[in-house]
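Novice: predicted coordinates and the sequence they were generated for:
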Amino acid sequence: MTTAEDRWLIAGLGNPTRWFAGTRHNAGFLVVDRLAERHGARFRRHGLRSRVAEIEIGGRQVVLAKPQLFINLSGRPVAALLRRHGIPVDRLLVVQDDLDFPFGVARLKRGGGPAGHNGARSINAALRTRDYLRLRFGLGRPPKGTTVGSFVLAAFTPEEQQTLPTLLDRCADAVETLVTAGLGRAQSELNGAGAPRR
């Protein structure tokens, strides 16, 4: 019998519709897409305003989700999915883009403030806690003269696109390690790559 401790929700953040596909702000979608691809799963529409795929990692049931409200409203579908699947908050991993780390760096942590990310702020408010796991996918800072909004809603540069598959695989590896071996092991593998830990 599957218990709550055996179930995970991996929620990748992004904006729905084809207009935003492949943009930097949709890095969370890209990571869960990679996990679904690895495990031969396909996303389907869910009544809780999400697209969902279910996979198994190390004998544990994992729900992959892409909330289909805009990113700053991610909290409602994430909270609804936790309730529907009976998953505790400490088995929630949110995958999001992050301007505080350079492109090519990703970090895993539990808790913390939203640091200006409206998706994380929405989830904190909906869950009334920050005590969930976050995988932050570094984008770096916008170039001088470029606003944050236009930067995150733009496509990755051709140079970034060459590296992107490797980064997505590294993040997918970290998620699988998190589920099977715990946060400490996953952090040591993921946080040890790229720039110094912040």
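Specialist: The structure has been received and is ready for your questions. Numbering: from 1, shown residues only.

Novice: from now on I want contacts and neighbour counts done on CA atoms only, so please keep to that.
Specialist: OK.

Novice: how far away is the nearest residue to Asn118 once chain neighbours are set aside from Gly116?
Specialist: Distance criterion CA to CA, 6 or more residues apart in numbering; nearest residue to Asn118, sequence neighbours excluded, is Asn72 at 4.8 Å. Separation of Asn72 from Gly116 (CA to CA, to the nearest Å): 11 Å.

Novice: more neighbours, the two?
Specialist: Ranked by neighbour count (other CA atoms under 10 Å), Asn72 and Gly116 place Asn72 first, with 16 against 11.

Novice: which residues are in contact with that one?
Specialist: 118-122 (CA atoms under 8 Å, 6 or more residues apart in numbering).

Novice: against that first model, consider the following:
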Amino acid sequence: MKYLIVGLGNIGQEYADTRHNIGFMIADELVKKAGASYSTLKYAYYSEFKFRSRVVHVIKPTTYMNLSGKAVNYWMKELKIPMENVLVIVDDIAIPFGKVRLKPKGSSAGHNGLKNIEALCGGQNYPRLRFGVGDNFPRGRQVDYVLSGFDEEELPELPSLIEHAVEMTQSFVSVGLELTMTRFNK
């Protein structure tokens, strides 16, 4: 069994620790835990490792957030991985900080990275791990908010939340979507 784990984010130092890059941060921790590393390949930083006798492919698209679908589409086809074995890890302003949700499918909810994946990969029927970054921003300041770093009071919680998201991702790979949702979506 093969899986494609997609951490969404933007490349470049100016985006490194922003809310919008939580997908990259979780992917990095997943790869680190596996003792693997990244190579720079077509449209993505790419890593591959075995987890519980399954092959896990991890990408961090280098196309920038709004064109994430280009990388996801390419790697799904290149690796011949069906949509149900793809997990997209994404920031979500509709979920409070501290909450992480696994969903079997859903709308983009205005998220440009997800919109592009929907457009280029055939719709909304793909699993996603939604990491809550909260919505503590004034009306019309959403872009500034997601492209800013986490608040002082959020930073101490971040490592354990990233660890939790990694455990959810590993569970998705080892026991599947339904059991993982039952176990973690409380």
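Specialist: Yep, that arrived. Not measured: the values here are computed from a predicted model.

Novice: circling back: out of the contacts of Asn72 of structure 1, which comes closest to Arg84 of structure 1?
Specialist: Ser122 (18.8 Å; CA to CA).

Novice: equivalent range in structure 2 for the longest helix seen in structure 1?
Specialist: The longest helix of structure 1 (DSSP state H) is helix 158-181. Taken onto structure 2 by TM-score structural alignment, helix 158-181 of structure 1 occupies residues 152-175 there.

Novice: now swap in stretch 71-82 of structure 1 and tell me
Specialist: The alignment places stretch 71-82 of structure 1 over residues 65-76 of structure 2 (TM-score structural alignment).

Novice: how far away from the center of its chain is the matching stretch?
Specialist: 12 Å (CA atoms, centre = their mean, to the nearest Å).

Novice: what do you get for stretch 69-83 of structure 2?
Specialist: 15 Å.

Novice: likewise for stretch 55-70 of structure 2?
Specialist: The answer for stretch 55-70 of structure 2 is 9 Å, by CA atoms, centre = their mean.

Novice: got it, and stretch 179-186 of structure 2?
Specialist: The mean C-alpha position of stretch 179-186 of structure 2 is separated from the chain mean by 17 Å, CA atoms, centre = their mean.

Novice: repeat that for stretch 32-41 of structure 1.
Specialist: 13 Å.

Novice: list of residues touching that stretch?
Specialist: 10-12, 42-43, 53-56, 64-66, 168-169, 172.

Novice: again, only this time at 6 Å
Specialist: Stretch 32-41 of structure 1 is contacted from outside by 12, 172, using CA atoms under 6 Å, 6 or more residues apart in numbering.

Novice: for stretch 119-126 of structure 1, same thing?
Specialist: 71-75, 114, 130.

Novice: now the residues you listed: which count as buried?
Specialist: If you count burial by 16 or more other CA atoms under 10 Å, the buried members of these come out as 71-75, 130.

Novice: out of the residues you listed, flag the one nearest to Glu159 of structure 1.
Specialist: Using CA to CA, those come closest to Glu159 of structure 1 at Ile71, 25.7 Å.

Novice: dump the residue contacts of the closest one.
Specialist: Ile71 of structure 1 neighbours (CA under 6 Å, 6+ apart): 14-15, 119.

Novice: just the buried ones from those residues?
Specialist: Buried among the contacts of Ile71 of structure 1 by 16+ other CA under 10 Å: 14-15, 119.

Novice: nearest to Leu139 of structure 1, of those residues?
Specialist: Closest approach to Leu139 of structure 1 among those (CA to CA): Gly14, at 13.8 Å.

Novice: residue in structure 2 paired with the closest one?
Specialist: Counting by TM-score structural alignment, the partner of Gly14 of structure 1 is Gly9.

Novice: same check on Gly138 of structure 1?
Specialist: Gly138 of structure 1 maps onto Gly132 in structure 2, by TM-score structural alignment.

Novice: hang on, the earlier thing: pipe the contacts of stretch 119-126 of structure 1 into CSV and attach distance to Phe101 of structure 1 and secondary structure per row.
Specialist: Putting these into CSV (distance: CA to CA, whole Å; DSSP: H, G, I helix; E, B strand; the rest coil) gives the following:
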residue, distance to Phe101 of structure 1, secondary structure
Ile71, 19, helix
Asn72, 20, helix
Leu73, 23, helix
Ser74, 22, coil
Gly75, 23, helix
Pro114, 14, coil
Arg130, 20, coil
